[in-house]
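Asker: next come a sequence and a model predicted from it.
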Amino acid sequence: MHIDEEISRIRKNFFETIKNIKTAEQLTNVRVVYIGRKGKVSRLLREVSELPSDIKPRVGQELNSLKNEIEKNINDISLQFKGGAPEESIDETLPGRPYHAGNRHPLSIIKNRIIEIFFSMGFSLVEGPLIEDDWHNFSALNIPEFHPSRDMHDTFYLEGKDNLLLRTHTSPVQVRVMKHNKPPLAVIVPGKCFRNDAIDASHFPVFHQVEGLWVDKDISLADLKGVLTGFVNRLFGNVPVRFRPSYFPFTEPSVELDMGCPMCAGSGCSTCGHSGFMEIMGAGMVHPEVFKNSGYEEKYQGFAFGMGIERIAMIYYRLADIRDFYNNDLRFLEQFK
């Protein structure tokens, strides 16, 4: 048979064969038969070198063209078995696929709102290390050597590093800021903290705090009450607040700030222990020993406060379990915008 007739016959047989292709396995067999290493087209390509020189270039060009044509048709058909379609079959008038936009985590939403409020009052934002030394985390804050909070049952100490630990609060940043900055200063310190707590509805070993510090001449407890009352009213609306005497080693006098319970509007319920109020943060005037450890002169006064972001968020969103923030349940997280 003349070579041209055989090329024509192979082309005709190939297009007749692919009309009846039903499976990917059948398509693979067709590929092997026609353009595989021992396929019909591949065999003719090897025989081109034996043809007369006057027809050799033309026949070689026709065979390469046939091989490319067969390969393109096989690839187009294979898209059907892979769930795709040839490019020319795409309907460009169809609407695009919908996509899901992510949301901010509820703790990030509340943290950003807290920062925004204190920024408007003139506070600046600073950050500190998560790994602290014993002096900054305890001693500089007037926490005595045998205080229960130093115990390994409450604090994560780094193995092999006797003096290093995961900070238990954001208060160490107070000392770091005061050692490198002179008054007047007003800062907030949002950040992650760690305590060796058993996990339950109100405790988690990793949590977040916002620390605040304002130092200047003639700062008084009245300034503290004004700032924190304004903060509560900006975040929760016009709710009643009260300040109760308390004790913290790094402040004197110390207070705890309560706000009217949003669950019962102050009438008393199981959430607030039937008191009508919920505690939301601790605060007080900076202890003279803390000023001394930070290198400040006695002429300065200041106040400090600290709140748990998880607690604020639970009150704001009326949630009962801190674990909801860390379960990564999209059904829960998608509720927050």
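Answerer: In hand now; what should we look at?
Asker: contacts and neighbour counts: CA atoms only from here.
Answerer: OK.
Asker: quick check: closest non-adjacent residue to residue 188.
Answerer: Leaving aside its chain neighbours, residue 188 sits nearest to residue 212 (4.3 Å; criterion: CA to CA, 6 or more residues apart in numbering).
Asker: tell me how far that neighbour lies from residue 5.
Answerer: As judged by CA to CA, to the nearest Å, residue 212 and residue 5 stand 91 Å apart.
Asker: between these two, which is the more surrounded one?
Answerer: residue 212 (25 against 9; other CA atoms under 10 Å).
Asker: what packs against the host helix or strand of that one?
Answerer: Counting by DSSP states H and E, the element that carries residue 212 is strand 206-216. With contacts taken as 3 or more CA pairs under 8 Å, 6 or more residues apart in numbering; DSSP states H and E, strand 206-216 sits against strand 185-194, strand 301-308, helix 309-317.
Asker: most tightly surrounded among the ones you listed?
Answerer: strand 301-308 (a mean of 23; mean count of other CA atoms under 10 Å).
Asker: specify the angle between that one and strand 185-194 in degrees.
Answerer: Angle, strand 301-308 to strand 185-194, by axes from the mean of the first three to the mean of the last three CA atoms, to 10 degrees: 30 degrees.
Asker: what is strand 301-308 packed up against?
Answerer: Short answer (3+ CA pairs under 8 Å, 6+ apart): strand 301-308 packs on strand 206-216, strand 277-286.
Asker: okay, one more to line up with it:
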Amino acid sequence: MSGPNDNFDPKQVAALDASAIERYVHDALEAIAAATSTAELKRARHDHAGDTSPLALANREIGALPPQARKEAGRRVGEARGTVSRALSERQDEVAAAELEASLVVERVDMTLPVTLRPQGALHPVTTLIDEMIDVFVAMGWEVADGPELEAEWYNFDALNLGPDHPARALQDTLWVDPPSGGKLMRTQTSPVQARALLEYGVPLYVISPGKVFRADEYDATHLPVFHQLEGLVVDRGISMADLRGTLDHLARAMFGDVRTRMRPHYFPFTEPSAEVDLECFVCHGASVGNPDAPCRTCKSEGWIEWGGCGVVNPRVLRACGVDPDVYSGFAFGMGVDRTVMFRTGAPDLRDFVEGDIRFSRSILGGSR
């Protein structure tokens, strides 16, 4: 059995010589002290404490020493590496503090300088009201449905029981898209969404559909060629006109407070029976009727304001959408959102809604609160 290896070549482990270790530490401390930024300190760490640094390579040479020499060499290298590590940590704190102080000086804000304030925007009154109306129905468990503004003739007219000779198809009412034979138009109402929703989701169905509609109307104080409607559709078993009346009363109170509604017989191709919905004037509450001493500009002293149309869904519309009218019934209603904003705020001219003046939106929103 051979004894321990007491013979080794000092040249092979010159890196472990005390003077060499001292030189490594000296070089490392000089590089660390010279580092003035995080990047420079990172390079010093790599060069003098990394895996390929002289001290790391010297540490690997300890295994080449005889057993009785390893302890002393290990202690010497360990102390050297500890000295370098502490120096790096201390210098890291100093560099970080110096960089923070420098950045605070560079990024210092002069609070006495004049500031240019950018004006804040505002939601359009129509957008705000649509959101409020949607909230009313979502709270009752209804869903919001949407559809394309460029619509097919079948959805806009045929599915809604408007025959081929109906006046609404004429050019004076409808904006057709070329070529005329393509059967494409800018939707004249949000009712096509009702047909799409029935075909897509089936029954029972409780949906609300707000959106833009397009008509060949004059651009004046009370008419716009592009305006907004909000329509509702319910199709389920046992739905009646009484359900419709209760829904509209709830919506009216949510929008205008403690007001009443009334229904007047009317005709719409897609509902039967049909009615026009009027709101009790929420300004005079009818007190101006027959009273010339207290006229009401809002209702023109008539006591009621026309709000929208409604009715029980025509069985033909249900059949066109694949619903059996002997099993299911429903109601639908729709009203102009722009006019509703006018009712709530007293805005005198619909043209103000499309001029893009932020002052108008702010004044309307402030007046509606």
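Answerer: Nice, I can see it. From a predicted model like this one, the values you see are computed outputs, not experimental measurements.
Asker: what TM-score do we get after superposing?
Answerer: Comparison of the two superposed chains (TM-score structural alignment, normalised by the length of the first structure) gives a TM-score of 0.71, and 251 aligned residues with a CA RMSD of 1.9 Å.
Asker: on that earlier part again, export the helices and strands packed on strand 206-216 of the first structure to JSON lines and tack on distance to residue 145 of the first structure?
Answerer: As requested, these are exported to JSON lines (distance: least, CA to CA, whole Å):
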{"stretch": "strand 185-194", "distance to residue 145 of the first structure": "19"}
{"stretch": "strand 301-308", "distance to residue 145 of the first structure": "22"}
{"stretch": "helix 309-317", "distance to residue 145 of the first structure": "28"}
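Asker: ok so, going back, next secondary structure after the strand holding residue 212 of the first structure?
Answerer: By DSSP H and E, the next helix or strand past strand 206-216 of the first structure is helix 221-236.
Asker: so that following helix corresponds to what in the second structure?
Answerer: Aligned using TM-score structural alignment, helix 221-236 of the first structure spans residues 241-256 in the second structure.
Asker: that stretch vs the first structure, average distance?
Answerer: Mean deviation of stretch 241-256 of the second structure relative to the first structure after superposition (mean CA distance after the TM-score superposition for the first structure): 0.6 Å.
Asker: and residue 93 of the first structure, how close does it get to residue 318 of the first structure?
Answerer: Counting by CA to CA, the gap from residue 93 of the first structure to residue 318 of the first structure is 46 Å.
Asker: which one's more surrounded, these two?
Answerer: residue 318 (11 against 6).
Asker: now do the contacts for the more buried one.
Answerer: Listed by CA atoms under 8 Å, 6 or more residues apart in numbering, the contact set of residue 318 of the first structure reads 262, 263.
Asker: corresponding residue for it in the second structure?
Answerer: Alignment note (TM-score structural alignment): residue 318 of the first structure maps to residue 346 of the second structure.
Asker: swap in residue 288 of the first structure?
Answerer: With TM-score structural alignment defining the correspondence, residue 288 of the first structure maps onto residue 315 in the second structure.
Asker: chain neighbours aside, what residue packs nearest to that match?
Answerer: Spatial nearest neighbour of residue 315 of the second structure, excluding adjacent residues (CA to CA, 6+ apart): residue 325 at 5.4 Å.
Asker: contacting residues around the one you found?
Answerer: 315, 318, 319.
Asker: of those, grab the buried ones for ChimeraX.
Answerer: Selecting only the buried entries of these in ChimeraX, with 16 or more other CA atoms under 10 Å as the criterion:
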select :315,318
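Asker: quick one: which of the contacts of residue 325 of the second structure is nearest residue 214 of the second structure?
Answerer: residue 318 (24.8 Å; CA to CA).
Asker: the closest one against residue 324, yeah?
Answerer: Yes - the criterion here is CA atoms under 8 Å, and residue 318 of the second structure meets it with residue 324 at 6.6 Å.
Asker: most tightly surrounded among the helices and strands packed on strand 301-308 of the first structure?
Answerer: strand 277-286 (a mean of 23).
Asker: now do that one against helix 221-236, angle only.
Answerer: Angle, strand 277-286 of the first structure to helix 221-236, by the same axes, to 10 degrees: 140 degrees.
Asker: how far apart are the next helix or strand after strand 277-286 of the first structure and its match in the second structure?
Answerer: Scanning forward in sequence from strand 277-286 of the first structure by DSSP H and E, the next helix or strand is helix 288-294. On superposition with the second structure, the mean distance recorded for helix 288-294 of the first structure (mean CA distance after the TM-score superposition for the first structure) is 0.4 Å.
Asker: elements contacting helix 288-294 of the first structure?
Answerer: Against helix 288-294 of the first structure (3+ CA pairs under 8 Å, 6+ apart) you get helix 172-180.
Asker: mean shift between the helix it packs on and the second structure?
Answerer: Helix 172-180 of the first structure differs from its equivalent in the second structure by a mean of 0.9 Å after superposition (mean CA distance after the TM-score superposition for the first structure).
Asker: how about that helix, aligned to which bit of the second structure?
Answerer: By TM-score structural alignment, helix 172-180 of the first structure lines up with residues 192-200 in the second structure.
Asker: tell me which residues are up against stretch 174-190 of the first structure.
Answerer: Here stretch 174-190 of the first structure makes contact (CA under 8 Å, 6+ apart) with 111, 115, 118, 122-128, 136, 140-141, 170, 173, 208-217, 290, 293-296, 300.
Asker: are any of these buried, and which?
Answerer: Buried among the contacts of stretch 174-190 of the first structure by 16+ other CA under 10 Å: 111, 115, 118, 123-124, 128, 136, 140-141, 170, 173, 208-216, 290, 293-294, 296, 300.
Asker: number of residues surrounding the equivalent of residue 138 of the second structure over in the first structure?
Answerer: Counting by TM-score structural alignment, residue 138 of the second structure corresponds to residue 119 in the first structure. Using other CA under 10 Å, residue 119 of the first structure is surrounded by 15 other residues.
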